[in-house]
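Q: Can you look at this prediction? I've put the sequence above it.
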Amino acid sequence: MIAELTGMDVANASIYDGASSLAEAALMAHSVTERTEIVLARGVNPLYRRVVATYCDGPGIRLRDVPAPEGVLDAEAAAKLVGKKTAALVIQSPNFYGCLEDVAAAAELAHAAGALLVVVADPVNLGVLEAPGRLGADIVVGEGQGLGVPMSFGGPNLGVFAAKNQLVRRMPGRLVGATVDKDGRRGFVLTLQTREQHIRRAKATSNICTNVALCALMATIYLSTIGKQGLQRVGELSAAKAHYAAEQLTKVPGVSLRFAQPFFKEFTLALAKPPASIVAKLAKKRILPGVPLKTYDRTLADCLLVAVTEQRTREEIDAYAAALAEVLA
């Protein structure tokens, strides 16, 4: 199901979370290409970028950042950074700011330099958005917590990892294949186990010791139950409600969209007053308005990242807009 959603040939049995999935993708790209640089779009989740930096420090892989002054990858700046030393170009779509990236253009840029394209994607969105694999991605990773896995006070989460078939022997984690037993009954087997506990360390692709099997099972049940039409409906409702929320919130004096880019279910607001104080005041009204971005990017100190899912109602969105108008007055 993950392979189908991402447009990839094969998906593993999961990794710890979205951040570790991306870090493993960076190491995999380094292993496949034998190149020493990873070019990361600024629109990639900053927490993910920190984990990638930790993973890449040991092998001495250099990370290079591409700015996103308008909310999406600066193509001109990326073209200057992606070159013969680049193992992979990494983008996220929708990105951390909620903006949709041009995945096909990024794939063309990466492949022209002989690099891989790694795309961070939310599998919940892929019931509506085009699969990254069909747009040229070589590796697709992401956070699968939204596939029916409860927040549970911060974890455990579910790392999604999928790739093209020609990269399969470089993939981290466990690959499960279908087979038949001696009586001809359908069964499943661990086809590839590329972790260092199972094979010689020098040939291992990863030191990840296990996968989040319970969360992967939850996601499998969720996708099987909701089905293709259900997942598409979740995406359509999320997008429609997010755009309604953006419309209502930007009617409030002192509120505007920070980026003039297409978005899906997250968007960035610029506020006339400090976002942290707004969040504190609305929390007292039992409203979680979003995430202040100053912690992640000081150039966005006046910005608030807002997410709207299919679970929100028109009444809740209208109440948020009214409360925001009150605290900004």
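A: Structure's in. What do you need? Numbering: from 1, shown residues only.
Q: can we go C-alpha only for contacts and neighbour counts from here?
A: OK.
Q: residues in contact with the nearest residue in space to residue 275 that is not next to it in sequence?
A: Closest residue to residue 275 apart from its sequence neighbours, by C-alpha to C-alpha, 6 or more residues apart in numbering: residue 292 at 5.5 Å. Applying C-alpha atoms under 8 Å, 6 or more residues apart in numbering to residue 292 gives the contacts 275, 276, 279, 301, 302, 303, 304, 305.
Q: Of these, which is the most crowded?
A: Of all the contacts of residue 292, the highest neighbour tally under other C-alpha atoms under 10 Å goes to residue 303, namely 28 neighbours.
Q: Find the nearest non-adjacent residue to that one, please.
A: The shortest distance from residue 303 to any non-neighbouring residue, by C-alpha to C-alpha, 6+ apart, is to residue 270 (4.4 Å).
Q: Ok, residue 52 next?
A: Closest residue to residue 52 apart from its sequence neighbours, by C-alpha to C-alpha, 6+ apart: residue 23 at 4.4 Å.
Q: another one to put next to it:
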Amino acid sequence: MRYLPLTESDRAAMLADIGVKDVDALFRDVPAAARLAEALPLPRHQGELEVERAFTRMAGKNLSAGCAPFFMGAGVYRHHIPAAVDQLLLRGEFLTAYTPYQPEVSQGTLQALFEFQTQVAMVTGMEVANASMYDGATACAEAAIMACRVTKRRKVLLSGSLHPHYVETTETSLRFTEMEAEPLPPDPLGLEDLLGRLDGDTACVVVQNPGFFGGIRDLRPLAAICHELGALLVVMVAEPTSLGLFDSPGAMGADIVVAEGQSLGMGMNFGGPGLGLFATRDKFVRQMPGRLAGQTLDVDGKRGWVLTLSTREQHIRREKATSNICTNSGLCALAFSIHLTLLGGTGFTRLAELNHAKAVQLEQKLSQVKGLRVLPDSYYNEFAVHLGDEVKAAEVVDRLVDKGILAGVPASRFYPTWPELAPVLIVAATEMNTEDDMDRLVAALKETLS
């Protein structure tokens, strides 16, 4: 028991104090299907070198994004990250997990967060942004809760364009409150009637733009109706590079804008960690969750940075707290900020234009595949395709993996109980996709679907 300092009697005493029979009882809320019935088939112990070699062999069985044509997206996107991003992150004053509570010893970190907030406010078209959230999903949930605080209403309307993971996270966050989430069915064609679902009890409408199935929309009409009825419009952006091409959510009337910042400065990292962006109107700033880094002057008149707003239970009265978020994703936020700074305004727009051009090129090539049709009328760098009524997208993806191609994400992975979505495949194209990648995908689809 070299690495387990507790004895059997120690564990028995703790379980008795907790009031459970055994350790398994601590996991009763985890579905049985998600728990291992027995230990993984790994050697009980080996030396460090042997372990490294064993894991290298196991990793070699994966088909990684950098080794194959890659068209997967659905919330996590593959973009080129300049080498300067990681090199700057490795600087000692940045590479720390510690949260900057003491501004007098963390001026550099606070200044970086201040710059990050400025950039987020600019690209979202909002007046104020916080120092980041954990990821896009939790930022979405926090936005819904904030809207209920602001409007003093309880119903949150979740668009069918919203990523299912964001929907589930928001529902979980609201489950044990007086607030109520009302999710709409998935909307691959952009036909949902959001306006008809609004009423006097609606605190906010949460929409994603571009949507989960790739469609983009003008949010101005929806914003106008929301405001007429006293509700807030929350806009979720899963692919932040799109903010370089379209009118900002703020310009279209959004009250709160949240986003997943992974596309800038961060790799896909098997789905994490992420970076939650959160921005809003200045009039709502005291209801905003998280923390806010601000600029001030010290007693000598020199510019400095402080935590201007930090409204969790640790800092203010519990009943006045706006969130229980413990920290911000500081290092991820810095990576985002460095990448965006390296791009500059012109580069950010050019990156967005290139992404859209790649998606248009991909759609044109996919039009050669008989029976395949693109679902959304308009899109950014991602769209859903219907492969045919009798086709299961998940099976097609598996067959294309055998051909060395990562073709996209089947909608059934997120909507297993919706048989009408079984033929739907979500594909994404970024600046990383070459014409040869697209030609290989089209040739493989032709062969597989024939």
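A: Cool, got the structure. What you are looking at is a predicted structure, and each value in this text was computed from that prediction instead of being measured.
Q: Overlay them and tell me the TM-score.
A: Put the two chains on top of each other and the TM-score (TM-score structural alignment, normalised by the length of the first structure) is 0.96; 326 aligned residues with a C-alpha RMSD of 1.4 Å.
Q: Now which residue in the second structure aligns to the residue nearest to residue 52 of the first structure?
A: In the second structure, the residue paired with residue 23 of the first structure according to TM-score structural alignment is residue 141.
Q: Are we agreed that that match is in a helix?
A: Yes: judged by DSSP: H, G, I helix; E, B strand; the rest coil, residue 141 of the second structure forms part of a helix.
Q: that older thread, hmm, residue 57 and the residue nearest to residue 52 of the first structure touching each other?
A: No: if you go by C-alpha atoms under 8 Å, residue 23 of the first structure and residue 57 don't touch, sitting 11.0 Å apart.
Q: Comparing those two, which residue is more hemmed in?
A: Counted by other C-alpha under 10 Å, residue 23 of the first structure and residue 57 do not tie: residue 23 has more neighbours, with 21 against 11.
Q: ok, now which ones touch the more buried one?
A: By C-alpha under 8 Å, 6+ apart, the contact set of residue 23 of the first structure is 48, 51, 52, 53, 55, 56.
Q: do that again at 10 Å, thanks
A: 29, 48, 49, 50, 51, 52, 53, 54, 55, 56, 141 (C-alpha atoms under 10 Å, 6 or more residues apart in numbering).
Q: can you put the residues you listed in TSV and add secondary structure, neighbour count and distance to residue 132 of the first structure?
A: Converted to TSV, the contacts of residue 23 of the first structure look like this (DSSP: H, G, I helix; E, B strand; the rest coil; neighbours: other C-alpha atoms under 10 Å; distance: C-alpha to C-alpha, whole Å):
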residue	secondary structure	neighbour count	distance to residue 132 of the first structure
29	helix	28	17
48	helix	18	19
49	helix	21	20
50	helix	13	23
51	helix	16	22
52	helix	24	21
53	helix	18	24
54	helix	10	26
55	helix	18	24
56	helix	21	24
141	strand	30	10
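Q: and which of those is nearest residue 284 of the first structure?
A: Closest to residue 284 of the first structure out of these is residue 48 (30.3 Å), distances taken as C-alpha to C-alpha.
Q: Trace the closest one over to the second structure, please.
A: Per TM-score structural alignment, residue 48 of the first structure is aligned with residue 166.
Q: Okay, strands next: where are they in the stretch 151-300 of the first structure?
A: Residue ranges of the strands in the stretch 151-300 of the first structure, as given by DSSP state E, counting those that start in this stretch, are 159-163, 174-180, 186-193, 255-257, 266-271, 291-292.
Q: give me the number of residues near the residue lying closest to residue 67 of the first structure once chain neighbours are set aside?
A: Take residue 67 of the first structure and drop its neighbours on the chain: the residue closest to it by C-alpha to C-alpha, 6+ apart is residue 42, 5.2 Å away. The tally of other residues near residue 42 of the first structure (other C-alpha under 10 Å) stands at 25.
Q: can you check residue 311 of the second structure too?
A: 23.
Q: same check, this time on residue 297 of the second structure
A: 11.
Q: which residue packs closest to the equivalent of it over in the first structure, ignoring adjacent ones?
A: Here residue 297 of the second structure is matched to residue 180 in the first structure, going by TM-score structural alignment. Once flanking residues are discounted, residue 180 of the first structure sits nearest to residue 186: 4.4 Å by C-alpha to C-alpha, 6+ apart.
Q: just checking, what packs against the longest helix along the second structure?
A: Of all the segments of type helix in the second structure, defined by DSSP state H, the longest one is helix 330-366. On a contact count with 3 or more C-alpha pairs under 10 Å, 6 or more residues apart in numbering; DSSP states H and E, helix 330-366 of the second structure meets helix 83-89, helix 107-124, strand 276-280, strand 373-374, strand 382-386, strand 424-428, helix 435-449.
Q: and for the third one, what span of the first structure is it aligned with?
A: In other words, strand 276-280 of the second structure. Strand 276-280 of the second structure lines up with residues 159-163 of the first structure when matched by TM-score structural alignment.
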